[in-house]
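Q: Next come a sequence and a model predicted from it.
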Amino acid sequence: MMDPLKRLRLIKYAILQTTIGPSLICDLFVFIYFIRHWRKEILRKPQNHVIACLLTASFIQKITDSPFTLYYLRWGIVVQETYMFCAIWNWLHYSLTCVNLHLLTWCCIERHLFIFHSQMMKKKYCLTLFHYIPLITCSLYTPFFYIRYIFFPPKCVNVWYYTIILCVAPCYIYTDKFLNSFDWLFHYGMPILIIIFVNVFLFCRIISQKVKRQQRIQWNRQKRMIIQLVFISLLYLIFMAPGVIVGVIQILWTRDF
């Protein structure tokens, strides 16, 4: 009889294997569309920049982190049983996951600016301050954070186990309660809450504006941005929120949850 843990691992492998291929194909089609309509969709529409960054970060994760995960789920052991491989895999996984989450968080906030303050966002200094700087920060902050604490942990030494996914986890998660709490709450918990709050607030604001008619907003032109944001946010929340909630509960209350 097959071990229940092995059966669960193979089920996860089958699900990931059957979904990642179509996902990559969809990514390629979107890349081709952006390349063919570069001037129209990228140069003239800065609101699409964050979507392009999200797509790029997600694509990089699928071709780097995901193959390592697939190999482990299939065989029950990591691709290379070395210290450096486990450190790099952890860095890729945590960095790219956070980059995607933080880009989506900023996308939610930025949509408010492009929908309700479109004239302001046409000014160069506003576009730099509220568009380009946040994009760069969201893309670079967590990769540098995890380089520091995965490759050069200040208070511990990483011990990797090659028969566990991600070789377990960076040592600071187990030895530095403050840093672990900061990591989960600031990098995962807070972005999830912001995404939920901002989307609810956006919906309420749209209803309010439509009822009061205090502002002339071209709703037909903005409808695409709103639908796009809600769809992407729901996808991320469905797949990421449960894990984040469990992690936060383990940090704040009990590790046995």
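A: Sure thing, it's come through. Residues are numbered from 1 along each chain as shown.

Q: C-alpha only now, for contacts and for neighbours.
A: Fine.

Q: Excluding chain neighbours, what is closest to residue 166?
A: Excluding its sequence neighbours, the residue lying closest to residue 166 (Cα to Cα, 6 or more residues apart in numbering) is residue 90, at 6.0 Å.

Q: Could you check which helix or strand contains that neighbour?
A: In this assignment (DSSP states H and E), residue 90 forms part of helix 83-116.

Q: Neighbours of the residue lying closest to residue 185 once chain neighbours are set aside, how many?
A: Excluding the flanking residues, the one nearest residue 185 by Cα to Cα, 6+ apart is residue 248, at 6.7 Å. Close neighbours of residue 248, defined as other Cα atoms under 10 Å, add up to 17.

Q: Helix, strand, or coil at residue 248?
A: Three-state assignment for residue 248 (DSSP: H, G, I helix; E, B strand; the rest coil): helix.

Q: just residue 153 next, same as before
A: Applying three-state DSSP: residue 153 is coil.

Q: all helices of the protein, in order?
A: Here the chain has its helices, by DSSP state H, at 4-36, 38, 49-75, 83-116, 124-127, 133-146, 172-175, 177-184, 190-212, 219-252.

Q: looking at those, which is closest to residue 153?
A: Closest approach to residue 153 among these (Cα to Cα): helix 172-175, 6.7 Å.

Q: residues of that closest one that come out buried?
A: Using 16 or more other Cα atoms under 10 Å as the test for burial, helix 172-175 gives 172-173.

Q: Which strands and helices lie in contact with the helix holding residue 90?
A: Helices and strands touching helix 83-116, by 3 or more Cα pairs under 8 Å, 6 or more residues apart in numbering; DSSP states H and E, are helix 49-75, helix 133-146, helix 190-212, helix 219-252.

Q: Deepest-packed of those helices, please.
A: helix 49-75 (a mean of 18; mean count of other Cα atoms under 10 Å).

Q: Now find how far off-centre it is within its chain.
A: 11 Å (Cα atoms, centre = their mean, to the nearest Å).

Q: okay but the residue nearest to residue 185 is in contact with residue 189, surely?
A: Yes - judged on Cα atoms under 8 Å, residue 248 makes contact with residue 189 at a distance of 6.9 Å.

Q: so who does residue 142 touch?
A: Going by Cα atoms under 8 Å, 6 or more residues apart in numbering, residue 142 touches 95, 98-99.

Q: same thing but 10 Å
A: 91, 94-99, 102, 148, 183, 187 (Cα atoms under 10 Å, 6 or more residues apart in numbering).

Q: go on, residue 59?
A: Residue 59 makes contact with 23-24, 27-28, 53, 66, 96, according to Cα under 10 Å, 6+ apart.

Q: redo that, cut-off 7 Å
A: By Cα atoms under 7 Å, 6 or more residues apart in numbering, the contact set of residue 59 is residue 27.

Q: quick one: buried residues of stretch 2-21?
A: For stretch 2-21, a neighbour-count test (16+ other Cα under 10 Å) marks 9-10, 13, 16-17, 20 as buried.

Q: let me fix that: stretch 180-188
A: When neighbours are counted by 16+ other Cα under 10 Å, the buried residues of stretch 180-188 are found to be 180-181, 183-185, 187-188.

Q: Included below, for side-by-side comparison, is a second structure:
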Amino acid sequence: MSISNTTLTTISTGTPSDGIAIPLIARFWLYLISDVLSLICGFFLLFHLTFDSTLRRALHNHVIIAALCLCIIREVTTIPWTMHVYLVGVVPIKSPTFCMIWKFIESTVYTTLAKLVGWASIERHILIFHNQWVATKRQRILIHYIPLALIIMYGIILYGVVIPINDCNRRFNYNVQTCGYVSCIYNSAGYSLYEFMSGGVLSSLCIGFGSVFLIIRIAIQKHRLQQQVHWRKYRRMTIQLLSVASIFFILFLPPVLWGICQKLGVPSTVGSVSYGLYATFFNIYVIFLFPFTCLGTLPQLRTRINTIIRFFYRRQQQQEQHRVAPQQISTKQPIRQSRV
């Protein structure tokens, strides 16, 4: 069957066979619009954080910068590949290597992003209540930079080793996402449980308890010391964490809870299966919404946006003036020379 016929067949199907009652063409446009808007916001935030020296040096922004880079990597690679499957019905490149790269990027970004937010939930306690721990350069390297680098390198090394393991000759289905590939190491119940606990449960606990205890500690200290200045100093840092944690509570936590129920042997019913399918499908919106949750928490962002708007507005006015000027000159009457 040709690609055009496959496209028409894929788009004409009403409800796909994966149990999610959203047509493939609707998924394509849903992902396309979300991906484009998220990329615009993500690049703008990354530019804002990296080119402003004050924001770039702020320790609490380093996790956000790393997380934004991970989101952008996935938004320009695996998400367009997923949209290609929704639209055409086949993967962009029919190759086992391509399928493994796809699976590697998805697994690395998914788990690393959750671990980064979990670490941010803990690190905020250090930056707000124990800032003397990062007073010197050596302390910042040990407490701030090394954990951040280890979290990122852990995901890259782990999945770089695990994903290519295919000694059980796993087959590739080029008509579904990631070619339906799963590494043979997941046949081990022990490793599957380890990854689920370290990647899903532990990250969720860090995000949940870290965020809740941060609010409690701030409220207690504010009431006990009556220091309005102290709260104002760290208010934006706290709001930034809570904004990011909120999308993980809504979109990341449900699949983890569903996985815990399965591990505990809770009987699968029609409702629970549908809940798990839709929770997994909309889990991608953690990537899409992450830049927007950080958008309103950055200082002087409104001033920067107004400056950019005024720049483009003045540039447009100058271009219009250049186009109008020659027309005005051409409408003047020629000067007649007087006869002597």
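A: Nice, thanks for sending it over. None of these values were measured; they are calculated from a predicted model.

Q: Average separation of the helix holding residue 90 of the first structure from the aligned part of the second structure, please.
A: When the second structure is overlaid, helix 83-116 of the first structure sits 0.8 Å from its aligned residues on average, using mean Cα distance after the TM-score superposition for the first structure.

Q: Report the aligned residue range of the second structure for that helix.
A: Matched against the second structure by TM-score structural alignment, helix 83-116 of the first structure falls on residues 96-129.

Q: Contact partners for whatever residue of the second structure lines up with residue 192 of the first structure?
A: In the second structure, the residue matched to residue 192 of the first structure (TM-score structural alignment) is residue 204. Residues in contact with residue 204 of the second structure (Cα under 7 Å, 6+ apart) are residue 253.

Q: one step back: what about the helices of the first structure, which gets the closest to residue 162 of the first structure?
A: Smallest distance to residue 162 of the first structure across the helices of the first structure (Cα to Cα): 8.2 Å, for helix 83-116.

Q: List the buried residues of that closest one.
A: Those buried within helix 83-116 of the first structure under the rule 16+ other Cα under 10 Å are 85-87, 89-116.

Q: now stretch 45-53 of the second structure
A: Buried residues in stretch 45-53 of the second structure, counted by 16+ other Cα under 10 Å: 45-46, 48-49.

Q: For that stretch, what is the distance to the chain centroid?
A: 17 Å.

Q: What of stretch 170-188 of the second structure?
A: Stretch 170-188 of the second structure has its C-alpha centroid displaced from the chain centroid by 24 Å (Cα atoms, centre = their mean).

Q: same thing with stretch 18-31 of the first structure?
A: 17 Å.

Q: got the contact list for that stretch?
A: Counting by Cα under 7 Å, 6+ apart, 55, 59 sit against stretch 18-31 of the first structure.

Q: do that again at 6 Å, thanks
A: The contact list for stretch 18-31 of the first structure, computed with Cα atoms under 6 Å, 6 or more residues apart in numbering, is empty.

Q: how close does that stretch sit to the second structure?
A: Here the mean offset of stretch 18-31 of the first structure against the second structure after fitting is 1.0 Å, by mean Cα distance after the TM-score superposition for the first structure.

Q: ditto for stretch 227-235 of the first structure
A: When the second structure is overlaid, stretch 227-235 of the first structure sits 0.7 Å from its aligned residues on average, using mean Cα distance after the TM-score superposition for the first structure.

Q: how distant is that stretch from the center of its chain?
A: On Cα atoms, centre = their mean, the centre of stretch 227-235 of the first structure falls 13 Å from that of its chain.

Q: residues in the second structure aligned with it?
A: Against the second structure, stretch 227-235 of the first structure falls on residues 239-247 (TM-score structural alignment).

Q: And the contacts of stretch 197-217 of the first structure?
A: Residues contacting stretch 197-217 of the first structure (Cα under 6 Å, 6+ apart): none.

Q: Quick check: closest non-adjacent residue to residue 186 of the second structure.
A: What sits nearest to residue 186 of the second structure in space, not counting adjacent residues and going by Cα to Cα, 6+ apart, is residue 192, at 5.6 Å.

Q: how close does the equivalent of the one you found over in the first structure sit to residue 203 of the first structure?
A: Mapped onto the first structure by TM-score structural alignment, residue 192 of the second structure lines up with residue 180. Taking Cα to Cα, to the nearest Å as the measure, residue 180 of the first structure falls 34 Å from residue 203 of the first structure.

Q: Ok, residue 253 of the first structure next?
A: Residue 253 of the first structure is 33 Å from residue 203 of the first structure, by Cα to Cα.

Q: ditto for residue 137 of the first structure
A: From residue 137 of the first structure to residue 203 of the first structure the distance is 27 Å (Cα to Cα).

Q: What of residue 90 of the first structure?
A: Applying Cα to Cα to residue 90 of the first structure and residue 203 of the first structure gives a distance of 37 Å.

Q: Tell me which residue of the second structure lines up with residue 136 of the first structure.
A: By TM-score structural alignment, residue 136 of the first structure lines up with residue 149.

Q: Next up, the contacts around the spatially most central residue of the second structure.
A: A centroid search over the second structure (Cα atoms, centre = their mean) returns residue 287, at 2.9 Å, as the residue closest to the centre. By Cα under 6 Å, 6+ apart, the contact set of residue 287 of the second structure is residue 71.

Q: In terms of helices and strands, where is residue 11 of the second structure?
A: Assigned by DSSP H and E, residue 11 of the second structure belongs to helix 3-12.

Q: burial of residue 45 of the first structure, as a residue count?
A: Using other Cα under 10 Å: residue 45 of the first structure sits among 11 other residues.

Q: ok, it - contacts?
A: Counted by Cα under 6 Å, 6+ apart, residue 45 of the first structure has zero contacts.

Q: how near is it to residue 38 of the first structure?
A: Residue 45 of the first structure is 10 Å from residue 38 of the first structure, by Cα to Cα.

Q: One more: residue 244 of the first structure?
A: Distance of residue 244 of the first structure to residue 38 of the first structure, given as Cα to Cα: 36 Å.

Q: go on, residue 52 of the first structure?
A: In terms of Cα to Cα, residue 52 of the first structure sits 11 Å off from residue 38 of the first structure.

Q: likewise residue 110 of the first structure?
A: Between residue 110 of the first structure and residue 38 of the first structure the computed distance is 21 Å (Cα to Cα).

Q: same thing with residue 121 of the first structure?
A: With Cα to Cα as the criterion, residue 121 of the first structure and residue 38 of the first structure are 20 Å apart.

Q: Those two: which has the busier surroundings?
A: More crowded of residue 121 of the first structure and residue 38, by other Cα under 10 Å: residue 121, with 21 against 14.
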